[in-house]
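# attaching a predicted model along with its sequence, questions to come.
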Amino acid sequence: VLSLFKDAKIRSIKRLGGIGNESYKVNILSNGEEKRICIKIFSGTLNEAKKKAIKEKYFIEKLSEIGFYVPKILHYDLEGKLIGRPFLIKKWIEGRPVGKVLEKTEDKEGALEAYTYSLVRLHKVPLSDISPNIIKTYEKGEARILEQIEVLKMFSKLVKVDVSNAITLLKENRPRALGLSLLFGDYAPENVLLDNNKRLYFIDLESIEVGIREEDVAYAYHMLCFLELFNKRLKGISDDFLILYEHYYGKPLRNFEYFKAFIALKLYLILKYLMKSRRFLRPVQVITIIYPIIYTIFFKRAMNYLRECIRTYIVS
């Protein structure tokens, strides 16, 4: 880190949130000027971590080339030779998560427009522009759905929850004629930043994948619904997002009720798994204090909302 700057001294290191990897904000004093960087260390087996690091580096460079706002990479080790795990060192983006901006009434509309328009732009990136060596693709959209149904089955077994009726229904009712798009994969308002010039930055890109655009839209929709659960002033923002998305994309969403239920079930099972393994919580010593708060305030409300989405689809 110090070799990237002249006469540098590290002033502070702060561990950031995150579940699958480790990220740190590092403040550095260089020639009397303060610099900020982000270090992302990839977790998993060495092979898994390498794949994630290679993928994120590729998409930072590719999306920057296309015209998206992404952090600049200052240094990287994709092989894990230096510390035993791959890492990226990126320029720190001075901005606020879209979720925080949405809470400010005066900035809400502009933030939602930027959030929606950036997702539309990503979905319109031609898959032919993306290296097939970096990301898995499918011959047909139906193959993607069938693969994701197997993922649902796997998570239901891990958390020992019987959702076989819902999975069977989703398999039987799956749409057949579906196009494929580039997906963000984790498009929550907390995972993208708005800077002071209202530019939206994609920060973490390791979850990008090929799939059906309605998957991404349904995921973002549910994330906005979560915000509505905790902030009454944001009521209706999820529906506004759908209207904006169709406006910017130029075509209506297809089979959205199906994908809304599909992603609700996926989120339900993933949240069950994360809470069961307590992977939401760091460091370990504060688990006994934080866990009940997270469980009662977020987990219960979110899970009740997701259960209702799934139930509504099953009985309809």
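Ah, there it is.
# going forward, measure contacts and count neighbours with C-alpha atoms only.
Noted.
# so what would you say the end-to-end distance of stretch 246-264 is?
The separation between the terminal residues of stretch 246-264, taken as C-alpha to C-alpha, to the nearest Å, is 21 Å.
# what about the closest residue to S164 other than its chain neighbours, how many neighbours?
Leaving aside its sequence neighbours, S164 sits nearest to K153 (C-alpha to C-alpha, 6 or more residues apart in numbering; 7.9 Å). Residues within reach of K153, counting by other C-alpha atoms under 10 Å, total 17.
# A further structure is provided below for comparison with the first:
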Amino acid sequence: MSEVVGREEVVGEFGRHLRIERDLSQHTVRAYLADVNSLLDHVDGRLEGLDIGVLREWLAGQYRAGKARATLARRTACVRTFTAYCFRRGWLAADPGLLLGSAKAARPLPAVLAQEQAQAVLEVPSAGEPKELRDQALLELLYATGVRVSELCALDVDDVDRERHVIRVLGKGRKERSVPFGLPALRAVDRWCIHGRPLWVRARSGAALFLGVRGGRIDAGTVRRVVHARLAQVDGAPDMGPHGLRHSAATHLLEGGADLRSVQELLGHASLNTTQIYTHVSIERLRAAYRQAHPRA
């Protein structure tokens, strides 16, 4: 390690940079720091001599160890972020990460519901118990808006604009956006807020829109269980979590004629390239329908 700074300080300062300046999630910070520690183990804890050859050697070792392409892509991104930070801090004389190519993660097409399956998922009969009202409301809102599960869990009651039919969402990078929703979702949310939520409200509930059975803000794990359980009730529906409903919402929007840029804004994607995967999903579904239906396919 450099004579100026020790390993613990480097890792600690880089972690602070990721959390505070980059505002990355706790999961991402943990993964990045694990990658940095792996790299530093490779160079015996020394920054001196950290060049492009060493970086490629480390990544090649990861490849030989059988790491998935998505893991290699993340570790490449981490290394580039790390070396750039070290260069700015004066811990490296040059930034070797600039010479490192970007590893491309394989992007399998996401599973999505057919529109008929989505309708069936949302039309499962309910007895009107608080849990059923909550589950119906969050399922309707997930499919209507395509929000991430973390964004859904973070919603407060006042984030729902009933007059304009939009919800206010705080997405990645603390970027706020407004996402529209339709009447079925509004009715389901109103039923939950009027007949279900008041029965579960406790002092710890605060302004949270969706609550757990003990009155606290709902967590992502609970939402995932709700989605999996509901999909299991629909014959032929693929097993998927909340992100599957997000994929389905985006695909159905494009199939219905929405333009790609609008879908990008609705989903809160920073890059249009991320949204373009849904055009591939739609094309593959069209090809499958063609092969099945056309006599000379």
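Right, received. Where do you want to start? Values in this document were obtained by computation on a predicted structure and should not be read as measured data.
# TM-score for the pair, please.
Here the superposed chains carry a TM-score of 0.24, computed using TM-score structural alignment, normalised by the length of the second structure; 127 aligned residues with a C-alpha RMSD of 6.8 Å.
# for the helix ranked longest in the second structure, enumerate the helices and strands it packs against.
Longest helix of the second structure, by residue count under DSSP state H: helix 69-88. Helices and strands touching helix 69-88 of the second structure, by 3 or more C-alpha pairs under 8 Å, 6 or more residues apart in numbering; DSSP states H and E, are helix 26-42, helix 52-64.
# which helices and strands sit right next to the shortest one?
If contacts are counted by 3+ C-alpha pairs under 8 Å, 6+ apart, helix 52-64 of the second structure sits against helix 69-88.
# quick check: next helix or strand after the longest helix of the second structure?
helix 115-122 (DSSP states H and E).
# quick check: buried residues in that next one?
Applying a neighbour-count criterion of 16 or more other C-alpha atoms under 10 Å, one finds Q117, A118, A120, V121, L122 buried in helix 115-122 of the second structure.
# not counting sequence-adjacent ones, nearest residue to Y313 of the first structure?
Leaving aside its chain neighbours, Y313 of the first structure sits nearest to A261 (6.2 Å; criterion: C-alpha to C-alpha, 6+ apart).
# work out for me the element the residue nearest to S164 of the first structure sits within.
Using DSSP H and E, K153 of the first structure sits in helix 141-159.
# repeat for T222 of the second structure
With DSSP H and E as the criterion, T222 of the second structure is inside helix 220-232.
# and after that helix, which helix or strand comes next?
helix 242-255.
# can you check what angle separates that next one from helix 220-232?
Here the directions of helix 242-255 of the second structure and helix 220-232 differ by 60 degrees (axes from the mean of the first three to the mean of the last three C-alpha atoms, to 10 degrees).
# helix, strand or coil for I167 of the second structure?
Reduced to three states with DSSP: H, G, I helix; E, B strand; the rest coil, the structure at I167 of the second structure is strand.
# can you pull the contacts of the residue lying closest to it once chain neighbours are set aside?
Leaving aside its chain neighbours, I167 of the second structure sits nearest to V160 (4.6 Å; criterion: C-alpha to C-alpha, 6+ apart). By C-alpha atoms under 8 Å, 6 or more residues apart in numbering, the contact set of V160 of the second structure is V166, I167, R168.
# can you do 10 Å?
V166, I167, R168, V169, S178, V179, P180, F181, L186, V189, L209 (C-alpha atoms under 10 Å, 6 or more residues apart in numbering).
# for it, give its distance to A185 of the second structure.
Taking C-alpha to C-alpha as the measure, V160 of the second structure falls 11 Å from A185 of the second structure.
# hang on, the earlier thing: is the residue nearest to S164 of the first structure in contact with I167, as I believe?
Yes. Counting by C-alpha atoms under 10 Å, K153 of the first structure touches I167, with 7.6 Å between them.
# sorry, back to before: by how many degrees do the longest helix of the second structure and helix 26-42 diverge?
Going by the same axes, to 10 degrees, helix 69-88 of the second structure makes 70 degrees with helix 26-42.
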